[in-house]
Structures are given as C-alpha cells and as structure tokens.
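1. task: produce atomic coordinates for the following.
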Amino acid sequence: MSGWTAESIPGQHGRIAVVTGANSGVGLVTATELARHGAHVVLAVRNLRAGEEAARRIGGDVEVRELDLASLASVRAFAQGLTADHPAIDLLVNNAGVVLLGERRTTADGFELQIGTNLLGHFALTGLLLGTLRPGARVVNLSSITHKTAHLDFDDLMSERDFRASPAYGRSKLATTVFGLELHRRLEAAGSPVISVLAHPGLTRTNLTPRAWEHLGRPGRVLSWIGLLATQPVEQGARPQLCAATDPGVQGGQFFGPARLWETRGRVTHARLSPEATDPAVGQRLWAASEELTGVRYL
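-> Next up, the predicted model:
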C-alpha cells in the first residue's frame, strides 16, 4: 500500500455509494473523494441542514438523506426509502460514530449511546441493505486503535453497572470491529460476492479534536492544543477508509490503517487487530446479541 493516496482511487462512475456521517470529518472527505471520482454518493446524516451544506461543498453527484443511527425507527425508514429509490448499491461505508465526553446517555431504544450508534445502528442498517448490494459490493466499517485495548463484557454490554466514557467508546469500536470481521466470515461461508473490510484513521484532526478535553477546564485546553499537534490532517486520516472502499486489490476481512507511530499517522498499511477482535467465538456471541437487540436478522 506504499504511496497510496486519494489519487490512487480508480474511477467510480456508475457506482452508488452510501456514507454514514458524511457531513464532517473523515466521512466528509470520504464522500468528497468518492464523488470526485465519479460515484453517486448518498450522504446519510443525522442533521439535514449540515448534510445540505456538505453537499454544496462536495458538489458532484450527491444526495442527502436523513439517518439517525441512534434510532432503529430512523434506520428502518432510511433503508426503506433508499432501497425504493436505489435497488442496487455498490458501497456501504459505516463511517458515522459518536464519542461521549461526560455522563452516560442512551439512544431512542434505550441502548448506551456509543455502542447503540457505533455498532447497533450500523448492524441494523447493514442487514436491511444487504439484499441491495450488488456482486462485488463492499461494506466498510470504521474501527479505531482504541479497539486494541478494549474488552467486551457480555454481561454489561450497555455499561449500566460501570460507565466510563472513554473505555465505553473503546468497547463500542471493538464491537464494530468484531462485527465487520464476523460479517466477513458469514459472507464468505455463504459464498456471497459481497465483501466486508475495515479501516481506522489513527489519530486524526476532526471537528471533535478541540472539544475532546473541554470538560477539564484549563488543563483540558492545554491537552486540546497537544491533541491538535499530535493528530494528522483529516484528509490523511481518511485514506485507510478510502483504500478499503475502492482499491481493486482489497480482500474481505482485511484491515487498513496508518503505518507510523503505533498506527497513529502516516501512509496506508495493513493494520493489526487485537486477539479478541479476531476470535470467532466472540464474533458469534456479539452477532447473536446484536440480532436480539435490533430485531434484524441476516445470513
């Protein structure tokens, strides 16, 4: 993957791509580059006004649709409307995510907000759209380096007994990673022509970076400045996801991230997964829990 940049993206003309959380950060860059290379891009966003502004910035062949991943009713409504207008899709990029900085919050369905949005919303969305994915289509899930130190407690998936925002985020990203790998196993076992791949952006400068330590007051402002210096530009952080979404040589189950400084920044490379993320028993258990919680069953 040495030297891979957005200019390495092959032509996307005639392809339909859906990008969740496409109005800012890595999602905005991903949607922009896909559109720039000819794809019709669906910006799946919670805030329609922000989505419309993003569409104006992107230009090209894009459309904006409302999707709140923290509401299963919204996920179902989005999937129903999308499949009615686009019965065949080439790319689903499960990019959107939420980071909590303070107290525990829940989704419309009562799930802890981070795992409910980052995992369960995307699990439901992918299942509802799976039948529309063309042969050769890809599902890309956005992981995080925080998944490497996280652990899933199946007796407390919603962090009701012990909630701390940062560890809960890491668990949500581990769950997202486990989901992407288990989806790969199931697609492969079913002989499906669709593939599931993963990426992570390392430490990337997004709209969340200046606010990440706000709640700490003056020390937080110092940490925010350090964070701005330590992170890479969002255009660089989006490269692993764009590579996973478009590079012709990508295979199911692969994981891409930055190459330098413990995968925090730099060129695109094949990233490392934690042992828990790759454990098939964990994948099967999380899949069963996700089906039960969302009511969406597939494969």
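
2. going forward, measure contacts between C-alpha atoms and count neighbours the same way
-> Will do.

3. can you pull out the helices in the stretch 101-250 of the chain?
-> 113-115, 122-129, 165-189, 218-230, 234-237, 239-246 (DSSP state H, counting those that start in this stretch).

4. now do the very next helix or strand once past the last one against helix 165-189, angle only.
-> Toward the C-terminal end, the helix or strand that comes next after helix 239-246 (DSSP states H and E) is strand 255-260. If you take axes from the mean of the first three to the mean of the last three C-alpha atoms, to 10 degrees, strand 255-260 sits at 130 degrees to helix 165-189.

5. got the buried residues for strand 255-260?
-> Buried residues in strand 255-260, counted by 16 or more other C-alpha atoms under 10 Å: 255-259.

6. let's compare: structure for the following, please.
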Amino acid sequence: MGSAHSTNCKAKSVCQDLRGKHFVVTGANTGLGYATTRELAKMGAAVTLACRSAERGQQAIDKMKAEALEKPVKEGVDLLEGLTDVDVRLEVLDLGSLQSVIAFAQRFKASGTKVDVLINNAGIMAIPERRETVDGLEMQIGVNHFGGHLLTRLMEPLMNDGGRVIFLSSLGHRQPPGQAKVTLDFDNVNYEKPDTYNSWMAYGRSKLANILDAKEFAKRLEARGISTYACHPGIVNTELMRNMTDSSLMSRVTRLTAPLSRFILATPLTGALTTIRCAVDPSLAGPEFSGKYWGNMKEETPSELALDPANPPRLWEVTESVLEAKLGKNVDDLLLYS
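-> You can find the predicted model right below:
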C-alpha cells in the first residue's frame, strides 16, 4: 500500500505513502480513532471521519489540521513530503441507530467514492445498567457489534478489491480484570432474559463478537481479495472509560487511578499503531493474514471461544436474523450494488 517515507516513526510498517487511498474511520473524533485518522491523513490518505456528533467531528478536524500543518505534533509520523494539506472530511454516523448506518452508506454510494479501508473503531464500554439503542438492542452489543456488522455489510460493495476491514476488539474478550471469564449465549445476545445483564460480560461478548465477525467476513470477502483484521490496542487512556461508574473492581480501580492515567496507560497513538499497521502494511496483505487477531503490532492468539470454528458462522446467522427482525427486511436486500 505504499513505501516507507518518515524518519519520525516507531515502526516502519506503519509509515506508508497513502496518496490515492480512501479510508473510513468510525468514532474518529476522539481517542484511538482520532490518533488513527490523524496519522493516516499525515501519510497522504483521504479519510472520512464517521462521527456521531457533527460538532465534535468538526472540532476534531480543526485540531487535526492544526497538529499536522500549523503546529505539528512531535509524535507519530512526519507529514508526507510535498503535502500542503490533509484530506479529512466529516460524515455523521450513529452506530446506535441502524437507520443512521443505512443512511451513511447510501450517502457514500451517492458520492461515488470508493473505499480502500474501513476501520470499525467506534465503541462503548461497561455501561453499568442495561440500556437500549433506538432499535431496542442492548447498547454495547448494538453499537460495538450490530452497528459495525451492518456498516461493513453495506460498505463492502463500495470497497475496492484488495481492500481491508479492521474490527477494534479488546483484551476484554477473554476475561475483563476482576470479572468472570467471558462466555457466549447465542440465545440471549440482546440480554432480554431477566437478571442476566452484566456490564463487563456484555462488553466482553461484544468484543468477542468483533473477533468472530472478522473471521467470518474474511471467508466471505476472500474472493474479492478484501482482508479483515481484529485488533486490540491494549489498555489506553481514552474516553472509552467514561461509563465506568459501577461498583465493580475494575471500575473502582479505574476511578482511583484516573489522575495518574496519562502516566500509567498507553497513549492513543501507541494503542492505534496496531490498527494502522493492519490497515496499511503491504506485508500483511493476503488470505494467510485475513481474519486473524492482532495486538502489540503482531499476530496474537485470542481466546478458545474465538478460535472455535463453529462460532463465527453461528454468530453471523444470529446477527443477520436479529437485523432482519429489526429492519423488517433481509440485509441482502439492502446491499448497495451499483
């Protein structure tokens, strides 16, 4: 996807000339998404920031331009030689609304823009009490999995052959600190059974779903040469932890250490490096890398549930069924082929 160009770079594999490539990054206005988008733009990529808030998205763009051009930040890659601007644009997308996802994809189709890399970065974590999206889905599985699944399905026809899809997962797909080991319950993905909701189990299952989705999409997109990757960023100092207000051990520790978080947690850029590598490194192209789980800039081994070959197609079946029930039509009927 390009050649190395920058001397200010922690890993040559993320330093590429991305001119002529178009990326879409969800949740790009803050944290990991912001760092990912800024670095891609500095390497010459055209990047669409898919953000829930137009106001916050525009603020992110203004900050991004300043950090790339006016007062360049010292971290990350240098601005690609010859660039006089960064190509970043905003589109509103709320992954907690299936209709917002559909509208986003329809606008993208109408624009005639083709996508090289879709980065499903946006997510929420550890909501203390069960809440629902506008479609009646449990909030964490709704935003972290169902929204991203539908977006990927609808954007796939708009992607160039040989493109890539990134799913942001988490170490929490195994066992969040101080919590029970993550399990699967395909008959209760929406936590509709009484007294079954647990904030950390819901989060862990949604992150496990990201890994399983990456595996299943890898098989289904292989014919077009589109590769998928599930990435975990490590424990990063981002706004993702803002919902940790319950009495669990992890939440209590997080609140106690909040004043020190910028010293003891990874920076958003450090957390984003694995995502960026999977999105741009030419050496990771090909089916032998697709559908794998990545962390710390390398392939890692996920949980046993993530490795069980029966789980990805089962989750796909359940996901498509739930979406059909919510939308009143099969997802295939929504596909936006030209």
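
7. quick one: which of the helices of the stretch 101-250 of the first structure is nearest G38 of the first structure?
-> Closest approach to G38 of the first structure among the helices of the stretch 101-250 of the first structure is made by helix 239-246 (12.1 Å; C-alpha to C-alpha).

8. relative to strand 255-260, how tilted is that closest one?
-> Counting by the same axes, to 10 degrees, helix 239-246 of the first structure lies at 150 degrees to strand 255-260.

9. so where in the second structure does helix 239-246 of the first structure end up aligned?
-> Following TM-score structural alignment, the partner segment of helix 239-246 of the first structure in the second structure covers residues 273-280.

10. so what touches the matching stretch?
-> 1-2, 13-14, 16, 36, 40, 117, 119, 164-166, 168, 229, 231-233, 284, 294-298 (C-alpha atoms under 8 Å, 6 or more residues apart in numbering).

11. hmm, back to that, and which of the buried residues of strand 255-260 of the first structure is nearest L183 of the first structure?
-> Using C-alpha to C-alpha, F255 comes nearest to L183 of the first structure of those, at 13.3 Å.

12. and the closest one, what pairs with it in the second structure?
-> Taking TM-score structural alignment for the superposition, F255 of the first structure sits opposite Y293 in the second structure.

13. ditto for R65 of the first structure
-> With TM-score structural alignment as the criterion, R65 of the first structure matches E91.

14. repeat that for G38 of the first structure.
-> Aligned partner of G38 of the first structure by TM-score structural alignment: G44.

15. tally of neighbours for its match?
-> Residue neighbour count, defined by other C-alpha atoms under 10 Å, stands at 25 for G44 of the second structure.

16. farthest pair in the buried residues of strand 255-260 of the first structure?
-> Between any two of the buried residues of strand 255-260 of the first structure, the greatest separation by C-alpha to C-alpha is 12.0 Å, found for F255 and A259.

17. any residues in contact with both of these two?
-> Common neighbours of F255 of the first structure and A259 (C-alpha under 8 Å, 6+ apart) are 270-271.

18. name the nearest residue to the alignment partner in the first structure of H22 of the second structure, ignoring sequence neighbours.
-> Here H22 of the second structure is matched to I16 in the first structure, going by TM-score structural alignment. Leaving aside its sequence neighbours, I16 of the first structure sits nearest to H40 (C-alpha to C-alpha, 6 or more residues apart in numbering; 4.9 Å).

19. that neighbour contacts V64, doesn't it?
-> No - the pair H40 of the first structure and V64 does not pass the contact test of C-alpha atoms under 8 Å, sitting 11.1 Å apart.
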